[in-house]
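Participant: got a sequence here, can you build the structure:
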Amino acid sequence: MLITDGYRAQQAKLHENPNYGVASVQFAPLVSQLINQFGVRQLLDYGAGKGRLAQNLKPAHEVKVTLYDPAIPQWSVLPGPHEMVACIDVLEHIEPDCLDDVLDHLAGLVQRLGFFTVHTGPAIKVLPDGRNAHLTQQPARWWLPKLLDRFDLMMFQKTEQGFWVLVAPLGNK
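Facilitator: Now for the predicted structure:
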């Protein structure tokens, strides 16, 4: 299961806040650089929120961007595999009981590259039920084995609030 109905409702309510779902803007230049470097023509924004990544990309060539977010009705249709998948400030929001399923889902969607960011501490925002919006607050050493079970690591970078990784499907060179 990727998300429970109750949590989908919590996320939909939280997305009403105009300042929720803005982390992708700061990563848009890096994602644009990766798109250009690897000649990516097809990008899935997994957990797209308000679609701000797509709005802020500046690739040097045409890129078809697909948005997926289970809490946004118009973007809630399950996507198929894509050449590149960006999952920015999403994984720490996933319900702990659903996290392995979401990571498995991502593994089935990434054809060439995955760009994932993880914030490892508490969020500023809280869910309508009072929980911190970051349901999983774990250090990189906790996250990396989960990612490496499903992907080949191409790059790892610590950030002020967590880390990002560039990954490829297992077995790809």
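
Participant: rest of the way, CA atoms for contacts and neighbours
Facilitator: OK.

Participant: the closest residue to Val22 other than its chain neighbours: what's it in contact with?
Facilitator: Distance criterion C-alpha to C-alpha, 6 or more residues apart in numbering; nearest residue to Val22, sequence neighbours excluded, is Arg52 at 6.8 Å. Contacts here follow C-alpha atoms under 8 Å, 6 or more residues apart in numbering; on that basis Arg52 touches Val22, Ser24, Val25.

Participant: ok, now which ones touch the second one?
Facilitator: The reference is to Ser24. Arg52, Leu53, Ile88, Asp89.

Participant: tell me which of the residues you listed is nearest to Ala107?
Facilitator: Proximity of the contacts of Ser24 to Ala107 was ranked by C-alpha to C-alpha; the top entry is Ile88 with 15.3 Å.

Participant: how near is the closest one to Gln37?
Facilitator: Separation of Ile88 from Gln37 (C-alpha to C-alpha, to the nearest Å): 19 Å.

Participant: these two: which is more packed in?
Facilitator: Ile88 (27 against 11; other C-alpha atoms under 10 Å).

Participant: so that one sits against Gly162, correct?
Facilitator: No - counting by C-alpha atoms under 8 Å, Ile88 stays clear of Gly162, with 11.5 Å between them.

Participant: please enumerate the shared neighbours of those two.
Facilitator: Applying C-alpha under 8 Å, 6+ apart, one finds that Ile88 and Gly162 are jointly contacted by Thr117, Val118.

Participant: can you give the distance from stretch 145-165 to the centre of its chain?
Facilitator: Stretch 145-165 sits 12 Å away from the centroid of its parent chain (C-alpha atoms, centre = their mean, to the nearest Å).

Participant: to compare against the first, here's the next sequence to fold:
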Amino acid sequence: MDTDLQTAEQAKYETMWRHDDYRRFSPGLYALEHLDLVGCFRKLGVRSILDAGCGSGKFMQRILEQHASEFTIRGFDIAKNCLDPWFAGREDELLTTGCLWEAGALPGPNDAVVCTDVMEHIPTEKVPAVLANLRTAATKAVFLGIALFPDSFGPRVPAPAHRPSSPGGVDRWRPPASKPFPRQSRNMPILHSPLAVSARPTCRARPDPDLTRAAPRHACSGRSSPIVDRRRARGLRPRQLHSSP
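Facilitator: From the prediction side, this is the model:
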């Protein structure tokens, strides 16, 4: 049953967030620092951001500390204890808890939805529902950052978080790129990058060979830059950042 699955997933991640080691690296913050997400969001006219699967909240913290005059931001996560101590006293204001695949769970509307190191955690059968919910929650853009390697912390719990061998896990997102999201609206840029490498996207108009009809006005493409996990990611190339009408 869905309720049983949600309860199990919530318990798993609330257990993980009790460990300080799980908080040390933030894929969302890494993406913010190494990709020109702020620049892309500016060009797209983004003002409000939802961090879906926000985890420790380091992405939100950086936006609030350095870009509060430009963007409002809030987080969504399945674990009630996910946020870092920096957010103490502001949890009710900045965090909504729930399940990503539950219809209507994501707060909105938001100009942009950011979702880093999340899709490889999603149970296979729930991936389409999560993608649809992310699109519904955004009006201008969605950013996906997807890890292409097994997680190192999960086995210590033990509860592996990344799902490397399932269609909903790591292998699903390896090049060649999977098809763009189900098309719900026109002119919705979908920016995505494997977290095994970093890329420097530049928002610009370009044709998208994966789409059979005209591409929207904005898209992003990436160039190789340093590898995050050199042992696991050596040889991987950054995936082009696709857009979906």
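
Participant: how about the residue nearest to Val22 of structure 1, what's its partner in structure 2?
Facilitator: In structure 2, Arg52 of structure 1 lines up with Lys58, judged by TM-score structural alignment.

Participant: Asp97 of structure 1 too?
Facilitator: Correspondence of Asp97 of structure 1 to structure 2, assessed by TM-score structural alignment: Glu125.

Participant: okay, now its match: neighbour count?
Facilitator: Residues lying near Glu125 of structure 2 (other C-alpha under 10 Å) number 12.

Participant: again with the one 4 residues further on
Facilitator: The local packing count at Ala129 of structure 2 equals 13, with neighbours defined by other C-alpha under 10 Å.

Participant: before we move on, what about Glu33 of structure 2?
Facilitator: 14.

Participant: what's the answer for Thr66 of structure 1, then?
Facilitator: Neighbours of Thr66 of structure 1 using other C-alpha under 10 Å come to 18.

Participant: ok, the corresponding residue of structure 2 for it - contacts?
Facilitator: Per TM-score structural alignment, the equivalent position to Thr66 of structure 1 in structure 2 is Arg74. By C-alpha under 8 Å, 6+ apart, the contact list for Arg74 of structure 2 reads Ile49, Leu50, Asp51, Met60, Glu93, Leu94, Leu95, Thr96.

Participant: quickly note the distance from Arg74 of structure 2 to Pro107 of structure 2.
Facilitator: 9 Å.

Participant: likewise Trp173 of structure 2?
Facilitator: In terms of C-alpha to C-alpha, Trp173 of structure 2 sits 26 Å off from Pro107 of structure 2.

Participant: residue boundaries of the strands in structure 2?
Facilitator: 48-52, 72-77, 95-97, 110-116, 138-146, 188-194, 197-199, 202-204, 219-221, 224-227, 243-244 (DSSP state E).

Participant: now these in JSON lines, with distance to Gly154 of structure 2?
Facilitator: Listed next are those as JSON lines, based on distance: least, C-alpha to C-alpha, whole Å:
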{"stretch": "strand 48-52", "distance to Gly154 of structure 2": "20"}
{"stretch": "strand 72-77", "distance to Gly154 of structure 2": "17"}
{"stretch": "strand 95-97", "distance to Gly154 of structure 2": "21"}
{"stretch": "strand 110-116", "distance to Gly154 of structure 2": "17"}
{"stretch": "strand 138-146", "distance to Gly154 of structure 2": "16"}
{"stretch": "strand 188-194", "distance to Gly154 of structure 2": "20"}
{"stretch": "strand 197-199", "distance to Gly154 of structure 2": "21"}
{"stretch": "strand 202-204", "distance to Gly154 of structure 2": "34"}
{"stretch": "strand 219-221", "distance to Gly154 of structure 2": "32"}
{"stretch": "strand 224-227", "distance to Gly154 of structure 2": "22"}
{"stretch": "strand 243-244", "distance to Gly154 of structure 2": "32"}
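
Participant: Pro182 of structure 2: which of these is closest?
Facilitator: The nearest among the strands of structure 2, by C-alpha to C-alpha, is strand 243-244 at 8.3 Å.

Participant: could you list every helix and strand in contact with that closest one?
Facilitator: For strand 243-244 of structure 2, the elements it packs on are strand 188-194, judged by 3 or more C-alpha pairs under 8 Å, 6 or more residues apart in numbering; DSSP states H and E.

Participant: chain center to stretch 30-48 of structure 2: distance?
Facilitator: Worked out by C-alpha atoms, centre = their mean, stretch 30-48 of structure 2 lies 13 Å from the chain centre.

Participant: how about stretch 99-119 of structure 1?
Facilitator: With C-alpha atoms, centre = their mean, you get 7 Å for stretch 99-119 of structure 1.

Participant: what of stretch 48-60 of structure 1?
Facilitator: 13 Å.

Participant: now the end-to-end length of it.
Facilitator: 22 Å.

Participant: counterpart of Ala11 of structure 2 over in structure 1?
Facilitator: Per TM-score structural alignment, Ala11 of structure 2 is aligned with Ala9.

Participant: touching, its match and Pro73? I think so.
Facilitator: No - applying C-alpha under 8 Å, one finds Ala9 of structure 1 not in contact with Pro73, separated by 10.9 Å.

Participant: who's in contact with Lys58 of structure 1?
Facilitator: Lys58 of structure 1 makes contact with Ala28, Pro29, Ser32 under the criterion C-alpha under 8 Å, 6+ apart.

Participant: mind checking which of the contacts of Arg74 of structure 2 are buried?
Facilitator: With neighbours counted using 16 or more other C-alpha atoms under 10 Å, those contain these buried positions: Ile49, Leu50, Asp51, Met60, Leu94, Leu95, Thr96.
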